[in-house]
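Asker: Need coordinates for the below:
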Amino acid sequence: MTTEHGDRRDPQRSLKLLWDDRDRPARGRPPVLTLDAIVTAAVATADELARTEGLEGLTMRSIATRLGVGTMSLYRYVPGKGELLDLMLDRVIGEYEPEEDGGGLGWRDVLAREAHRQWRMCMDHSWYPFVDQSRPILGPNSLHGLDRVLGLLQPLGVDDRTLMMMVGVQSDYVEGVARSYINERRAVERTGLSGEEFWEAQAPTLEKAMLSGRFPTMAALDESTFDWSYEQLFEFGLNRLHDGFASHLGDRAG
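Answerer: Here you go, the predicted model:
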């Protein structure tokens, strides 16, 4: 489930906040509060809340409390939570930009490195994959990352539209698996029950169902059928996704 932030912010205000030169020196006395400080506090607050409540618990009040200021003072710098989320997204994306350009890598390696970078971002900032990005606002870090990846893929000789769809499909895949994993971790935090304890509680009922003869295929499954982690699921799906790309690309696949 994603937050309803996509249509509840002013895109022009978000773009102005993202692209204005915020590092230019201020005249007179330095301000007690800055936009960068607000974004930093918002990311830290969201990281804490994401373990249990998710983004629904992130409010302007909770951010102001962390900063030790009044809630209304935040609105001098950012119109609302929607625009602030745009700034937060671009901030964390910038944390995972590689130092090297990855030149000389094949397309599989380029996409795999990008997928693992996005996965780490989702794990470190577990609110990130729950933000509605159906109408994304591209800030400097977002645009730079997309420009970098497409630039590394273009030597493949595939049309730009196909490259963009490959990047988009992979991004949706990574965030989809990340959401499932994060929801599982949140359930442990909320209930105090591990995944193993949750399934052990259901074991007597499930065993009875398996012995009933109504579910012969399920009853005959190997004992190791469900013995995998989300990290293994992520790697398996990513490789199969790339296999599909390779089949589509044919001789152009590297």
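Asker: alpha carbons only for contacts and neighbour counts from here, please
Answerer: OK.
Asker: Residue 162: neighbour count?
Answerer: 11 (other CA atoms under 10 Å).
Asker: in what helix or strand does it lie?
Answerer: helix 160-191 (DSSP states H and E).
Asker: Same question for that helix: list its buried residues.
Answerer: Within helix 160-191, the residues that count as buried by 16 or more other CA atoms under 10 Å are 163, 167, 170-171, 173-175, 177-179, 181-183, 186, 188.
Asker: which other helices and strands contact that helix?
Answerer: helix 107-124, helix 140-153, helix 230-249 (3 or more CA pairs under 8 Å, 6 or more residues apart in numbering; DSSP states H and E).
Asker: What is the second one packed up against?
Answerer: It stands for helix 140-153. Counting by 3+ CA pairs under 8 Å, 6+ apart, helix 140-153 packs on helix 81-95, helix 107-124, helix 160-191.
Asker: Repeat that for the longest one.
Answerer: Counting contacts by 3+ CA pairs under 8 Å, 6+ apart, helix 230-249 packs against helix 160-191.
Asker: and if we set it to 10 Å?
Answerer: Secondary-structure packing of helix 230-249 (3 or more CA pairs under 10 Å, 6 or more residues apart in numbering; DSSP states H and E): helix 107-124, helix 160-191.
Asker: relative to helix 160-191, how tilted is the helix or strand following the last one?
Answerer: Where DSSP H and E defines the elements, the next helix or strand beyond helix 160-191 is helix 195-211. Using axes from the mean of the first three to the mean of the last three CA atoms, to 10 degrees, the inter-axis angle of helix 195-211 relative to helix 160-191 is 100 degrees.
Asker: for helix 195-211, packing partners?
Answerer: Using 3+ CA pairs under 10 Å, 6+ apart: helix 195-211 touches helix 160-191, helix 216-219.
Asker: what's the spacing between the last one and its chain's center?
Answerer: Relative to its parent chain, helix 216-219 has a centroid offset of 36 Å by CA atoms, centre = their mean, to the nearest Å.
Asker: For the comparison step, fold the sequence that follows:
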Amino acid sequence: MFAVTTDFSGGGDPRRSIELLWGLRPGSRPGPKPRFTVAEIAASAIAIADTEGLGALTMRKVADGLGVSAMSLYTYVPGKGELIDLMLDTVLAEVSLAFDSAAGWRERLDRVARENWQLYLRHPWLLQVATSRPPLGPHVIAKYDHELRAIDGIGLTDIQMDLVVQLVGDYVHGAARTAVAATLVAQRTGLTDEQWWEQAAPVLEQVLDPAATPTATRVGAAAGEEYNAASDPARAFDFGLSCLLDGVAARISRNPDPGDRSR
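Answerer: Next comes the predicted model:
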């Protein structure tokens, strides 16, 4: 389900992608009403990526799932680049765009991070897509606006707001990648982390000199007492997110002129 291979959003024809994302035209297929909608094609592709990974996704496999030829599918979507853009924008529709009216910026930004975390866990293939050129679809843009609103009016400049949203996104991406990898390692080896440590620890004790690495020995033992907390992705995510939000708060307090939104 998860591999090191990476695909890219924005890899297709940008004009055609935007047309498909926003429904500016139903497709280039001439003649009778199209058999499928673009949304149905995206849903079929997402189902493949969810169950088999992005590496298994091909236009032919999507076409087979829909019961048409690959050539027929190309009359709806020009290629895999445009298809990936559609897939990304489609899954982002799952993210809630509402905040508790009583929530402060910290609670709102925490909510943004956790929504993204859960999205990655539901669709691990998202971690394989580089999005330096994001698909400019309605759900991508709505999500970006939502995340900016979480920190609007709290003393950050517009540039800082954009950078904070990017920072949170990058942090969650890295944390989710670690969590997904941990799950896959357990699946492929047939061992939980606890079982793996139980087998490794006796051998490690034979070769490890605690006097040579006293800090690592002390901290590692403390972490191990709490079920190997260092490799518990959810616990690590919570701690890291708290530290990140503390950093944002510190940045706000240091801003010399909160009213200057241009820098």
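Asker: With distance to residue 243 of the first structure added, can I get the helices and strands packed on helix 230-249 of the first structure in a markdown table?
Answerer: As requested, these are arranged in a markdown table below (distance: least, CA to CA, whole Å):
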| stretch | distance to residue 243 of the first structure |
| --- | --- |
| helix 107-124 | 9 |
| helix 160-191 | 12 |
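Asker: Minimum distance to residue 225 of the first structure: which of those has it?
Answerer: In this view, those are compared for proximity to residue 225 of the first structure by CA to CA, and helix 160-191 is the closest at 18.2 Å.
Asker: For that closest one, give the aligned segment of the second structure as residue numbers.
Answerer: Using TM-score structural alignment, the residues of the second structure aligned to helix 160-191 of the first structure are 158-189.
Asker: about what we covered before: post-alignment, the helix holding residue 162 of the first structure versus the second structure, mean distance?
Answerer: Using mean CA distance after the TM-score superposition for the first structure, helix 160-191 of the first structure ends up 0.9 Å from its aligned counterpart in the second structure, as a mean over the superposed pairs.
Asker: Mind listing residues that contact stretch 3-13 of the first structure?
Answerer: The contact list for stretch 3-13 of the first structure, computed with CA atoms under 10 Å, 6 or more residues apart in numbering, reads 17-18, 54-56, 78-86, 127, 129-138.
Asker: Can you turn the buried part of the residues you listed into a PyMOL selection?
Answerer: Restricted to buried positions by 16+ other CA under 10 Å, the PyMOL selection for the contacts of stretch 3-13 of the first structure reads:
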select buried, resi 17+18+54+55+78+80+81+82+83+84+85+86+127+129+130+131+132+133+137+138
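Asker: In strands, which of the contacts of stretch 3-13 of the first structure fall?
Answerer: Residues of the contacts of stretch 3-13 of the first structure located in strands (DSSP state E): none.
Asker: Can you get me a residue count around the counterpart of residue 112 of the first structure in the second structure?
Answerer: Residue 112 of the first structure maps onto residue 110 in the second structure, with residues paired by TM-score structural alignment. Counted by other CA under 10 Å, the residues lying close to residue 110 of the second structure total 18.
Asker: shouldn't residue 110 of the second structure be in contact with residue 242?
Answerer: Yes. If you go by CA atoms under 10 Å, residue 110 of the second structure and residue 242 touch, sitting 8.4 Å apart.
Asker: Return the distance of residue 108 of the second structure relative to residue 146 of the second structure.
Answerer: For residue 108 of the second structure, the distance to residue 146 of the second structure (CA to CA, to the nearest Å) stands at 10 Å.
Asker: again, but for residue 88 of the second structure
Answerer: Residue 88 of the second structure sits 17 Å away from residue 146 of the second structure, going by CA to CA.
Asker: Tell me which of those two has more neighbours.
Answerer: The neighbour count for residue 88 of the second structure versus residue 146, taken as other CA under 10 Å, is higher for residue 88 (22 against 19).
Asker: My guess is the more buried one contacts residue 124. True?
Answerer: No. With contacts defined as CA under 10 Å, residue 88 of the second structure does not count as touching residue 124, sitting 11.8 Å away.
Asker: and residue 258 of the second structure, what element?
Answerer: Going by DSSP H and E, residue 258 of the second structure is not in any helix or strand.
Asker: residue contacts, it?
Answerer: Going by CA under 10 Å, 6+ apart, residue 258 of the second structure touches 153, 154, 155, 156, 157, 252.
Asker: what about 7 Å?
Answerer: Residues near residue 258 of the second structure by CA atoms under 7 Å, 6 or more residues apart in numbering: 155, 156, 157.
Asker: Right, I'll leave it there.
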